[in-house]
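Colleague: sequence and computational prediction follow.
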Amino acid sequence: MARYRYRAYRADGRVVADVVAAGSESDAVRELMTQGLTPFEISDAAASGSAAGGRGGKLPARVLSGFCRNLASMLAGGLPLDEALKLLAEDPEDRSGARLAANLRSGVLSGQSLAEAMASLKAPPPDYVIGLVRAGEEGGSTVPVLNRLSVSIENEMRLTEAIRGALIYPVILLITSLISVGVILLVVAPALEPVLAASSTGAPASAEVLMVASRWLRGSWPVLLIAPLVICLLAMSWSRTGSGRRWLSGFALKLPVIGPLVRDMESARCLASLSALLENGVSLVPAMEIAGQGARNPLVKDALDRVAGEVRVGVRLSDAIAADGFLPAVAAQLAAVGERSADMAGQLGQAATLLETRSQRRISTLTTIAAPVMTLMLGVLIGGIVLTLLSAIMSVNDLAV
């Protein structure tokens, strides 16, 4: 089922902005009218989300986390929502958070709830964030939900920063090695080429290969400089399309080591969102649809949609996850425990924690192994080039003697 963003009038004249799941746009209109709403604007959620991102850019996780934490503190202190948003909008030290608070306050003052105001932003947060806030408002637990969101987003930021930090050394090592090889091929090898050409016996075969590589690099360096930039730009444009995202997502999941890591990380994210939604009173099938919207990998979202479809017709969640086979087995196992103990939210949260811990352990192992392996491979490459040059120089000296 597709998801449609809409703006509609309530019976009391207030404007509502939200998302509805339906088979088509006409079905979405009929669904809204059965809820007593009069829609005046409706559009595909994926298309409108892309347009919103293009107009307002992506909402940084740091800004969203800080906003949730600060707003929760003010609401816990007894401030009304509009006054709390006003204070946050006047914060001179966090301009991004102040703009976010000001935009949300405008929506709240026009009669929208906090979740509705978030959905109306030019660059709205992920759907699972909006769903959690809405569930918190309806259940009277907005402060705990905002605190949970802040912690969840900060945990995700720490994991992302850990990955980036672990990649810094290998990237620096790779760049340094490429520069070293470039200097050898562009400066050292051309200086030796006339000497080797003057030799009556000729240069060693390995030196000839090196000189051919040097001549090819000197003649093709404009293409080698421009072509990667063009390829990167084309790849980035293609990756933003639906087919490009899906192909890249499938390719990443098929990689021997990276695939299981990506699956665990995305599954942990969605299960944590699902757990929080269930804990705040959202029923299982709608919670799965909302949690699936927060998945970066479209194949993970498809898996959650398939499982939600099975649950909708009466299949138990644990059986649906196990039969689908896409999500990690620990999700099905702990879902079964949750069904027996009537604590589905807690068990799914535990599954998310286990998957996140496993992902961090795998990342640590990969980064620990990657650095020495890259050092060894690049050392062998540069060492081989240097030895080739030395052998050519020694052959010329032997000839002179």
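Modeller: That came in fine, so what should we check first?

Colleague: all contacts plus neighbour counts: C-alpha atoms, from now on.
Modeller: Noted.

Colleague: show me what contacts D264?
Modeller: 328, 355-356, 358-359 (C-alpha atoms under 8 Å, 6 or more residues apart in numbering).

Colleague: save those residues as CSV, and put in secondary structure, neighbour count and distance to V212 too.
Modeller: Below are those laid out as CSV (DSSP: H, G, I helix; E, B strand; the rest coil; neighbours: other C-alpha atoms under 10 Å; distance: C-alpha to C-alpha, whole Å):
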residue, secondary structure, neighbour count, distance to V212
P328, coil, 17, 51
L355, helix, 24, 50
E356, helix, 23, 49
R358, helix, 16, 48
S359, helix, 21, 45
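
Colleague: didn't V262 look like it was pressed against L255?
Modeller: No - contact criterion C-alpha atoms under 8 Å: V262 and L255 do not qualify, at 9.6 Å.

Colleague: give me the more crowded residue out of those two.
Modeller: Ranked by neighbour count (other C-alpha atoms under 10 Å), V262 and L255 place V262 first, with 19 against 12.

Colleague: need the residues that contact stretch 128-139.
Modeller: By C-alpha under 8 Å, 6+ apart, stretch 128-139 touches 114-116, 118-119, 142-146, 149, 273, 276-277, 280-282, 290-294.

Colleague: over to stretch 331-350?
Modeller: Contacts for stretch 331-350 (C-alpha under 8 Å, 6+ apart): 271-272, 274-276, 278-279, 317-319, 321-322, 351-352.

Colleague: what's the end-to-end length of it?
Modeller: Using C-alpha to C-alpha, to the nearest Å, the gap from the first to the last residue of stretch 331-350 comes to 9 Å.

Colleague: tell me the buried residues in that stretch?
Modeller: Buried residues in stretch 331-350, counted by 16 or more other C-alpha atoms under 10 Å: 331-338, 343-350.

Colleague: do stretch 166-175 as well
Modeller: Taking 16+ other C-alpha under 10 Å as the criterion, stretch 166-175 shows 166, 170 as buried.

Colleague: which among the contacts of D264 gets closest to V183?
Modeller: S359 (39.1 Å; C-alpha to C-alpha).

Colleague: need the contact list for the closest one.
Modeller: 261, 264-265.

Colleague: if we can go back for a sec, which of the contacts of stretch 331-350 sit farthest apart?
Modeller: Farthest-apart pair in those is E279 and A322; separation 22.8 Å (C-alpha to C-alpha).

Colleague: next, I42: secondary structure please.
Modeller: Classification of I42 using DSSP: H, G, I helix; E, B strand; the rest coil returns strand.

Colleague: below is an additional structure, to be compared with the one above:
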Amino acid sequence: MARFRYRAFQADGRVVSDVVSAISESEAVRDLMGQGLTPFEMTDAGSTAAARQGKPAGKQPPQVLAGFCRNLASMLAGGLPLDEALKLLADDPEDKRVSRLSNELRSGVLNGQSLADAMAGLRTPPADYVIGLIRAGEEGGSTVPVLNRLADSIDNELRLTEAVRGALIYPAILLLTAIISICIILLVVAPALEPVLETSGNETPAAAAWLMAASHGLRDTWPLLTISPLVIWLLAMSWSRTPAGRGSMSALAMRLPVIGLLIRDMESARCLTSLSALLENGVSLVPAMEIAGQGARNPLVRKALDRIADEVRVGVRLSDAIANDGFLPMTASQLAAVGERSGDMASQLAQASSILESRSRRRIATLTTLAGPVMTLALGVLIGGIVLTLLSAIMSVNDLAV
């Protein structure tokens, strides 16, 4: 009999941690659920835990997870046992990543683990809220709806992410084109014009003199200017992986005009979707908020959910706690109040998530519409100004009036 170290929520929302003996993790979870506890973290207290600590960190790609959840839900809805469904997915030659994921999970299931426990033991496990949601679905006998809900949620998140990336492609191409054009002017055109200006005997216009100075500066420091952005980017990426770095980067992003509100709405929609699904599958409010908060990518959103959960734990209504905290959008508080009156909190939070996703898409569309023309105008003015400066220098050589 193995020993498992666990952390779980009591009925009043308090967190307890201890060690339990059971044949398998799934058996340990069932024992704890029978005692009125809701486990959200389970690790082997023996050698298996030590082995797991050596696994590389990572997260399951969302595209793979969405496809896996949808395919597995279809097979389970058709009456296939879990191990047979995983075997069919593992034998699929068309999607190697889903096949590899299914094979790993099937090994755990055949060893007596539940699907949630097998996911938690993966080398690249999914987010905590995914594991918690599947565990709640298994305990409540609603694995198929949970998997479909997860697939829909991940697909919505992917659509928002792709919309953001698509919005950045055109401005990025414009910026890159402008940088290349300016470098060609300063490194090729300006040096060719400089001897003509020096031998003309006329006074060089101030704008042309500034342009030549910029050309000299770029030619003298181009190695530093080429390497420095790469070094800064590598340092920033390394720093952003630390807790302090993630917090600072998140705080900076949230302070940006328009972008900050967009990030807040997208992260809030994601957490509300997870919270709604957990509530729908029988998880009580405070534990569901804790699990949903663990899946938040933005540390500020995670802290906000923790603060709200602390208020709910002492008896404050969810709608009031959200309104008092002031971080999450007011839409969440308003629909939470509707859910408290109607007794259907899960569907109202899902509706709040849908509203925030729609608002995020509209903002992304607006930014996409405005970014192209604004950047085109700004870069056109910049490059046009440089070209006019060169023309004024050429005309000064020929004693032309400008």
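Modeller: Arrived safely, thanks for sending. A quick note: this is a predicted structure, and the numbers were derived from the prediction, not measured.

Colleague: list the TM-score for the superposed pair.
Modeller: The TM-score (TM-score structural alignment, normalised by the length of structure 1) is 0.89; 379 aligned residues with a C-alpha RMSD of 2.7 Å.

Colleague: just the contacts of stretch 128-139 of structure 1: which are in helices?
Modeller: Taking DSSP state H as the definition of helices, the contacts of stretch 128-139 of structure 1 contribute 114-116, 118-119, 142-146, 149, 273, 276-277, 290-293.

Colleague: just the buried residues from the residues you listed, in PyMOL please.
Modeller: To isolate the buried members of those in PyMOL, using 16+ other C-alpha under 10 Å:
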select buried, resi 114+115+116+118+119+142+143+145+146+149+273+276+277+290+291+292+293
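
Colleague: still on that earlier bit, among the contacts of stretch 331-350 of structure 1, who's most crowded?
Modeller: Within the contacts of stretch 331-350 of structure 1, neighbour counts (other C-alpha under 10 Å) peak at L274, which reaches 30 neighbours.

Colleague: what's the helix or strand for the residue nearest the centre of structure 1?
Modeller: Among the residues of structure 1, R296 comes closest to the average C-alpha position under C-alpha atoms, centre = their mean, at 5.1 Å. Assigned by DSSP states H and E, R296 of structure 1 belongs to no helix or strand.

Colleague: try the one 4 residues further on
Modeller: Per DSSP H and E: V300 of structure 1 is located in helix 298-312.

Colleague: and that helix, what's buried?
Modeller: 298-305, 307-311.

Colleague: average separation of that helix from the aligned part of structure 2, please.
Modeller: In the superposition against structure 2, helix 298-312 of structure 1 averages 0.6 Å from its aligned positions (mean C-alpha distance after the TM-score superposition for structure 1).

Colleague: so can I have a markdown table of the buried residues of helix 298-312 of structure 1 showing distance to D127 of structure 1?
Modeller: Below are the buried residues of helix 298-312 of structure 1 laid out as a markdown table (distance: C-alpha to C-alpha, whole Å):
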| residue | distance to D127 of structure 1 |
| --- | --- |
| P298 | 14 |
| L299 | 17 |
| V300 | 15 |
| K301 | 12 |
| D302 | 16 |
| A303 | 17 |
| L304 | 14 |
| D305 | 15 |
| V307 | 19 |
| A308 | 17 |
| G309 | 19 |
| E310 | 22 |
| V311 | 21 |
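
Colleague: nearest to G182 of structure 1 among the contacts of stretch 331-350 of structure 1?
Modeller: A352 (46.0 Å).

Colleague: stretch 319-328 of structure 2 aligns to what range in structure 1?
Modeller: Using TM-score structural alignment, the residues of structure 1 aligned to stretch 319-328 of structure 2 are 318-327.

Colleague: how far away is the residue lying closest to the residue nearest to the centre of structure 1 once chain neighbours are set aside from V307 of structure 1?
Modeller: Among residues not flanking R296 of structure 1 along the chain, E266 sits closest, at 7.2 Å (C-alpha to C-alpha, 6 or more residues apart in numbering). The gap separating E266 of structure 1 from V307 of structure 1 is 16 Å, by C-alpha to C-alpha.

Colleague: same check on A2 of structure 1?
Modeller: Distance, A2 of structure 1 to V307 of structure 1, by C-alpha to C-alpha: 16 Å.

Colleague: same check on F67 of structure 1?
Modeller: 33 Å.

Colleague: same question for L277 of structure 1.
Modeller: In terms of C-alpha to C-alpha, L277 of structure 1 sits 17 Å off from V307 of structure 1.

Colleague: and S48 of structure 1, by the same measure?
Modeller: 26 Å.

Colleague: cool, and Y169 of structure 1?
Modeller: 41 Å.

Colleague: residue in structure 1 paired with R106 of structure 2?
Modeller: In structure 1, R106 of structure 2 lands on R105 (TM-score structural alignment).

Colleague: contact partners for its match?
Modeller: R105 of structure 1 touches 82, 85-86, 117, counting by C-alpha under 8 Å, 6+ apart.

Colleague: now do 7 Å
Modeller: 82, 85-86 (C-alpha atoms under 7 Å, 6 or more residues apart in numbering).

Colleague: looks to me like it is in a strand.
Modeller: No - secondary structure assignment (three-state DSSP) places R105 of structure 1 in helix, not in a strand.

Colleague: what segments of the stretch 251-400 of structure 1 are helices?
Modeller: Ranges of helices within the stretch 251-400 of structure 1 are 258-279, 284-293, 298-312, 317-324, 329-341, 344-400, based on DSSP state H, counting those that start in this stretch.

Colleague: okay, these in JSON lines with distance to A22 of structure 1 next?
Modeller: Conversion of those to JSON lines gives the following (distance: least, C-alpha to C-alpha, whole Å):
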{"stretch": "helix 258-279", "distance to A22 of structure 1": "20"}
{"stretch": "helix 284-293", "distance to A22 of structure 1": "12"}
{"stretch": "helix 298-312", "distance to A22 of structure 1": "13"}
{"stretch": "helix 317-324", "distance to A22 of structure 1": "22"}
{"stretch": "helix 329-341", "distance to A22 of structure 1": "27"}
{"stretch": "helix 344-400", "distance to A22 of structure 1": "26"}
